[in-house]
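**Student:** for reference, the sequence and a predicted model appear below.
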Amino acid sequence: MRPGLPRLRRKLPDNGGLVAASDPSTQPSRPDKDTSIMIRISLIVLSSAFAISAACAQQPASKPAMDTATHMKMMMPMNSDSAATKGYKQSMMTMMSGMPAYTGDADVDFMKQMKGHHQAAIDMAKVELVNGKDPEAKKLAEEIVAAQEKEIATIDTWLKTKGK
């Protein structure tokens, strides 16, 4: 019999007789409304935790972090790379090896680091201009060169005014 459904008759052990289920003395005590809500919330939280645990268990293990030396080795141009890939890898290697040390000044560090990134974008765009075939990609590369050169000039002016 499911809980919450009315019982028509219940056998009592002390007198062996049958009593109507509507008799309050024979009904089990029920939790108050607040307790009932808390039980429901607890069950929802518990089932959610199980569902999340199961979903996480099915995720592939994350790759271990790559150390800098391994990453730099992967970026080294290889003989089997296409001319474009060699150019892209070389621009990234040049950027990474030429990045200035951090000073602790958020503004100066931002400007100096962005200058390196902008120069790498120019270098990569030039690789596209030499090796690319798609007119839209080449047009974007031209726009990147012009925009990044302008931004590098702005950065250089800012750094000069700050004595950096």
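**Tutor:** Structure received.

**Student:** every contact and neighbour count from this point should use C-alpha atoms.
**Tutor:** Will do.

**Student:** can you pull out the helices in the protein?
**Tutor:** Along the chain, counting by DSSP state H, helices occupy 33-58, 68-75, 83-98, 106-131, 135-161.

**Student:** what's the neighbour count on K115?
**Tutor:** 23 (other C-alpha atoms under 10 Å).

**Student:** so what's the residue count around the nearest residue to it once chain neighbours are set aside?
**Tutor:** Excluding its sequence neighbours, the residue lying closest to K115 (C-alpha to C-alpha, 6 or more residues apart in numbering) is I152, at 5.8 Å. Applying other C-alpha under 10 Å, we find 19 residues neighbouring I152.

**Student:** quick one: buried residues of stretch 154-164?
**Tutor:** I155, D156 (16 or more other C-alpha atoms under 10 Å).

**Student:** stretch 145-152 too?
**Tutor:** V145, Q148, E149, E151, I152.

**Student:** wait, which of those residues is closest to A83?
**Tutor:** V145 (19.6 Å; C-alpha to C-alpha).

**Student:** right, and that closest one touches I122 too?
**Tutor:** Yes: counting by C-alpha atoms under 8 Å, I122 is a contact partner of V145 at 5.0 Å.

**Student:** another one to put next to it:
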Amino acid sequence: MSLRMITAATLLAITFTTPLAAQEMDHSKMNHGAMTMDGMAQPKGDTGPSSTAFAEANAKMHGGMDIVFTGNADVDFVRGMIAHHQGAIDMAKIELQYGKDAELRKLAEGVISAQEAEIKTMTEWLANNGG
């Protein structure tokens, strides 16, 4: 086999495999989390109603926390924490819907109250500080 044929074969191989490798690299960087093809969260382990609700709340929270950073630590902190606190509220509501333990249900009610107040404070701070 001549050097020209080897070079041509190598170039052909690179031409056809590079786009595939690029697709794989892009795909591997995507954060699918626990999402199914229909965009719904799929829990690890049990797939019952409460587990599915927790997986969906978790996916929503992590999506909300995936902010574009500004370089302003105060703004970035507040923007990320609002989504984090909303996630805590959403999970506490799931506990109230499905949970049976009276002590945990009371804790969930406290989480909702505290986190809603903190979200209000952070939202007002953002409005007053150009966030």
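**Tutor:** On my side now, so go ahead. No experiment lies behind these values; they were computed from the predicted model shown.

**Student:** now the helices of the first structure as a markdown table including distance to R9 of the first structure?
**Tutor:** What follows is these, written out as a markdown table (distance: least, C-alpha to C-alpha, whole Å):
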| stretch | distance to R9 of the first structure |
| --- | --- |
| helix 33-58 | 26 |
| helix 68-75 | 77 |
| helix 83-98 | 83 |
| helix 106-131 | 79 |
| helix 135-161 | 83 |
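
**Student:** now the aligned partner of K86 of the first structure in the second structure, nearest residue through space, not along the chain?
**Tutor:** Matched by TM-score structural alignment, K86 of the first structure corresponds to T52 in the second structure. Take T52 of the second structure and drop its neighbours on the chain: the residue closest to it by C-alpha to C-alpha, 6+ apart is P43, 5.6 Å away.

**Student:** which residues does L43 of the first structure contact?
**Tutor:** For L43 of the first structure, no residue meets the contact criterion (C-alpha atoms under 8 Å, 6 or more residues apart in numbering).

**Student:** and the helix or strand that contains A9 of the second structure, what's buried?
**Tutor:** A9 of the second structure is part of helix 3-29 when elements are defined by DSSP states H and E. For helix 3-29 of the second structure, the neighbour count (16+ other C-alpha under 10 Å) marks no residue as buried.

**Student:** check stretch 82-95 of the first structure too.
**Tutor:** Quick answer for stretch 82-95 of the first structure (16+ other C-alpha under 10 Å): A84, T85, K86, G87, Y88, K89, Q90, S91, M92, M93, M95.

**Student:** which of those sits closest to K138 of the first structure?
**Tutor:** A84 (13.1 Å).

**Student:** separation between the closest one and A20 of the first structure?
**Tutor:** Here the criterion is C-alpha to C-alpha, to the nearest Å. By it, A84 of the first structure lies 89 Å from A20 of the first structure.

**Student:** aligned against the first structure, show me the partner of G110 of the second structure.
**Tutor:** Using TM-score structural alignment, G110 of the second structure pairs with E143 in the first structure.

**Student:** that match: how many residues sit nearby?
**Tutor:** If we define neighbours as other C-alpha under 10 Å, then E143 of the first structure has 14 of them.

**Student:** follow-up on the earlier one: mind listing what the residue nearest to K115 of the first structure touches?
**Tutor:** Here I152 of the first structure is in contact with K115, H118, Q119 (C-alpha under 8 Å, 6+ apart).

**Student:** could I get those residues as a markdown table with distance to W158 of the first structure?
**Tutor:** Converted to a markdown table, the contacts of I152 of the first structure look like this (distance: C-alpha to C-alpha, whole Å):
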| residue | distance to W158 of the first structure |
| --- | --- |
| K115 | 11 |
| H118 | 15 |
| Q119 | 16 |
